[in-house]
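Student: Just need the structure, nothing else, for what follows:
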Amino acid sequence: MGETPHTVTTLPTARQPGCPFDPPAELTDARRHGPISRLPFPDGHQGWLITGYDLARAVLADSRFSSRKELMRHHPLIDYGDIEVPPAPPGEFLLMDEPQHGRYRKPLVGKFTVRRMRLLTERVEQITADHLDAMEKAGPPADLVTAFAKPIPAIVICELLGVPYEDRGSFQENIDKFMNGETSDEDLMAAYTATQHYLAELVAAKRANPTDDVLSDLTDSDLTDEELRGVALILLAAGLDTTANMLALGTFALLRNPAQLTALRADPALADRAVEELLRYLSVAKQFHRVTLEDVELGGQTIEAGTTVILSLNTANRDPERFPDPHTLDLRRQSGGHLAFGHGIHQCLGQQLARVEMRVAFLALIDRFPTLRLGVPAEEVGLRPETADIFGVKSLPVTWDS
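Tutor: This next block holds a predicted model:
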């Protein structure tokens, strides 16, 4: 029997006023009590909250902690009663364990290697330049989300997967409804249905007339059309939303830390470290959920089989035992080993693509607009709700000297 654990009465969702980049203060406080806390759920289930780096990393690498959707019957903010959760649809491998997960992921690994993603750099540079040209031509002010942060990763991932450019707008709008944390259940289902219908037509088109893209390549595998739709949905949603929010929130963080912005502008060679530090500091993918498949000893506690465990990645990436002075944005920091892309078998497949996009986009933006600054007081920047899967800003008004 371990020590009596700290208890967090409910999963905190409110960030401190004026501190949009920091995790909710209650989460940071929980980590100070220790890396693992009790967390009661609204339906009465007694779960656990992991806030420490070492324990979070260990759980992500441990096959006794499941990602299967049908086991996720407990939500930290919602009481679903006796509703049974169905398994993940075919192809949606993020919510699966081995061997199902590996069957979908394995054909994709070679498509997202470091080398292949670096070969995309020139195209990312051109897409970025085109959007900066449009911003400059239109003149200040601008919403950096719609003018820059969303369209760049959207075009890149759509080209990579073979989504026609003219379809990007409506598709991106539906993906945003999945991820923004504010869509009603009715609108969410409508967006999901429309996306599935679109992807069905796209898969059929790729089978009939393959082109030079990832989705066409996958039609040569043993995946069914339904499975291809699921894989495409995961890749598009992840490729659109996470990077877009990193670009917008990352720019916000740089503008609020002018000394760091000046350092990056003066020394572009800092770009790789800057990207890793922003990933660590912001941790836009805030939480992962796992369920124990058997009794597990963790952090001096016994976690019984069938228990829901929430991994607070934003506090794990701010753990002072792993990252000294963790609440300071330091672009010269060696931030390697952060958990912003997860860890273990579910570690983000597109992380190298995201790194290329961020490195190119941040450097090009601050070079093109040396006087870039917020167009509204920082406290007026609209933040996504904590209920969103990916944290970020709704819009980022900026201006500059013409």
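Student: Could you use CA atoms for every contact and neighbour count after this?
Tutor: Will do.
Student: Can you name the residues that contact the residue lying closest to Ile345 once chain neighbours are set aside?
Tutor: Distance criterion CA to CA, 6 or more residues apart in numbering; nearest residue to Ile345, sequence neighbours excluded, is Ala61 at 7.1 Å. Taking CA atoms under 8 Å, 6 or more residues apart in numbering as the contact definition, Ala61 lies against His343, Gly344, Ile345.
Student: from these, which is closest to Pro140?
Tutor: Minimum separation from Pro140 among the contacts of Ala61 (CA to CA) is found for His343, which lies at 40.5 Å.
Student: Name the nearest residue to the closest one, sequence neighbours excluded.
Tutor: In space, His343 is closest to Leu60, 5.6 Å off (CA to CA, 6+ apart).
Student: I have a second one here; can you model it like the first so I can compare?
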Amino acid sequence: MAHSFPVQRTCPFAPPDEYRDYREEAPLVRASLPGGEVWLVTRHAEAQQVLRGEGISTNPATPGHPNGALSPEPPSPEELEAMRKFSVGQFIDLDPPEHTRFRKLLIPEFSVRRVRDMRPGIQEVVDGMIDAMLAKGSPADLVEDFGLAVPSLVICQLLGVPYEDREFFQSRTRALLSGEGFQAAFEIRQYLDDLFTRDPGDDLIGRLYKGGQLTHDEIVGTAFLLLVAGHETTANMIPLGALSLLRRPGQLARLRENPDLWPMAVEELLRYHSIVDWVAFDRVATEDQEIGGQHVKKGEGIYVLGASANRDERVFERPDELDVERGARHHVAFGYGVHQCLGQNLARAELEIAYRTLFERIPGLGVEQADEELSFKYDSAIFGLKALPVTF
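Tutor: Below is the predicted model of the structure:
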């Protein structure tokens, strides 16, 4: 019998309750969506196998792709054409070799060395937002005043958004995450389109332009993808991770005593929350194959449950506990294989600097409300907090 899917989280510090049952049942289970059935990958080893990409496609245009089953009705020809135009440059949805063409151009922009060079700029952004919070005084909203602002300003630096445009850019990225998705997305893409027509500078867009290997629309689409993929995840992780540590003063005390643990803590927070879960891990088999003892046929859709794989008892001891010294770099919060998150080095740096600086500069930071009084994004594709009132 197929399981009903998707299912929502009911706890801010755990995946949906059903995931544990899925994992115990099998590495792959069948799920019923409004438009058909798909496979759900529940365990870590099989998640890596599917995400590795052999005999697997991520392209939504591939017959049998699971996103087509999310709705009982297929999209109209007009909707398909609009999606096609909007998806130009969205290389996350492409398979090799087309995906490889984009990725090779972008890998140098997110290398360990490049991100190391960006760290002073990230530190400046983080300090600036904490200065503003302290100047405004307690209470503050850690989502609006910090979580959303930090990655927005960092992406401005990366893309080459002029300083005088930052207020507009930030307002549109906030709207993008607060339910005004289509209009905000249109305005951001139009802005990036206009930015591309200016004299190219020494920034990511300028270097792509000077490279001459992508079209105008491909550069605009790529910049938009980097904005959405990098901003939304980090913006949600910053306040959620801060709340998790505030709820566990013993863990936070260990980090304050030994700041060298912060990179390890970031990995654990990524594993523990797995806020993207299955949304970016949509796949379809392009050939018959065996996965986790199941015969998966060509054209069958697959969702990898990242939040389930990252709680797999076969890989992580005491997986439901947050342990900042775990060192869980083999989690799949950033994916795995050819489509592993291109910006993971930047995300790690942003999170590490944001958490460390926040707790160093505001040692009296606290949350007075109970978890049940806070507003979480249980109905959102990417999990997080709608607001986090803090005092200091």
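Student: Map the contacts of Ala61 of the first structure onto the second structure and name those still in contact.
Tutor: On the basis of both residues aligned by TM-score structural alignment, their matches' CA atoms under 8 Å, what survives of those in the second structure is His343, Gly344, Ile345.
Student: Arg346 of the second structure pairs with which position in the first structure?
Tutor: Slight slip there: residue 346 of the second structure is Leu, not Arg. In the first structure, Leu346 of the second structure lines up with Leu353, judged by TM-score structural alignment.
Student: So that match sits against Met117, correct?
Tutor: Yes: at 5.4 Å, Leu353 of the first structure counts as touching Met117 under the criterion of CA atoms under 8 Å.
Student: Name the residue in the two with the higher neighbour count.
Tutor: The residue with more neighbours, out of Leu353 of the first structure and Met117, is Leu353; 23 against 19, by other CA atoms under 10 Å.
Student: So what touches the helix or strand where the more buried one lies?
Tutor: Secondary structure assignment for Leu353 of the first structure, by DSSP states H and E: helix 351-368. Contact with helix 351-368 of the first structure is made by 112-114, 117-118, 121, 124-125, 128-129, 132, 153, 239, 243, 246-247, 251, 264-265, 268, 271-272, 275, 341, 372, as judged by CA under 8 Å, 6+ apart.
Student: for stretch 119-128 of the second structure, same thing?
Tutor: Contacts of stretch 119-128 of the second structure with the rest of the structure, by CA under 8 Å, 6+ apart, involve Val150, Leu153, Val154, Ala349, Glu350, Ile353, Ala354, Thr357.
Student: most surrounded residue in these?
Tutor: Of the contacts of stretch 119-128 of the second structure, Val150 is surrounded by the most neighbours, 28 neighbours in total, counting by other CA under 10 Å.
Student: residue in the first structure matching that one?
Tutor: In the first structure, the residue matched to Val150 of the second structure (TM-score structural alignment) is Ile152.
Student: Following element in sequence after the helix or strand where its match lies, please.
Tutor: Assigned by DSSP H and E, Ile152 of the first structure belongs to helix 151-161. Later in the chain than helix 151-161 of the first structure, the nearest helix or strand by DSSP H and E is helix 168-179.
Student: helices or strands up against that next one?
Tutor: Counting contacts by 3 or more CA pairs under 8 Å, 6 or more residues apart in numbering; DSSP states H and E, helix 168-179 of the first structure packs against helix 151-161, helix 185-208, helix 225-255.
Student: could you check the angle helix 225-255 makes with that helix?
Tutor: Comparing the axes of helix 168-179 of the first structure and helix 225-255 via axes from the mean of the first three to the mean of the last three CA atoms, to 10 degrees yields an angle of 80 degrees.
Student: so helix 168-179 of the first structure versus helix 151-161, what angle?
Tutor: Counting by the same axes, to 10 degrees, helix 168-179 of the first structure points 100 degrees away from the direction of helix 151-161.
Student: What's the average distance for helix 168-179 of the first structure when superposed on the second structure?
Tutor: Superposing on the second structure and averaging over aligned pairs (mean CA distance after the TM-score superposition for the first structure), helix 168-179 of the first structure comes out at 4.0 Å.
Student: Quick check: the most centrally placed residue in the second structure vs Leu240 of the second structure, distance?
Tutor: Centroid-nearest residue in the second structure, with CA atoms, centre = their mean: Thr233, separated by 3.5 Å. Distance, Thr233 of the second structure to Leu240 of the second structure, by CA to CA, to the nearest Å: 11 Å.
Student: could you point out which element follows the helix holding Leu353 of the first structure?
Tutor: In the C-terminal direction, the helix or strand that comes right after helix 351-368 of the first structure (DSSP H and E) is strand 373-374.
Student: what's the helix or strand that that next one is followed by aligned against in the second structure?
Tutor: Sequence-wise, the next helix or strand downstream of strand 373-374 of the first structure (DSSP H and E) is strand 397-399. Using TM-score structural alignment, strand 397-399 of the first structure lines up with residues 389-391 of the second structure.
Student: Check stretch 325-335 of the first structure too.
Tutor: The counterpart of stretch 325-335 of the first structure in the second structure, using TM-score structural alignment, spans residues 318-328.
Student: so what corresponds to Arg123 of the first structure in the second structure?
Tutor: For Arg123 of the first structure, the residue aligned by TM-score structural alignment is Gly121.
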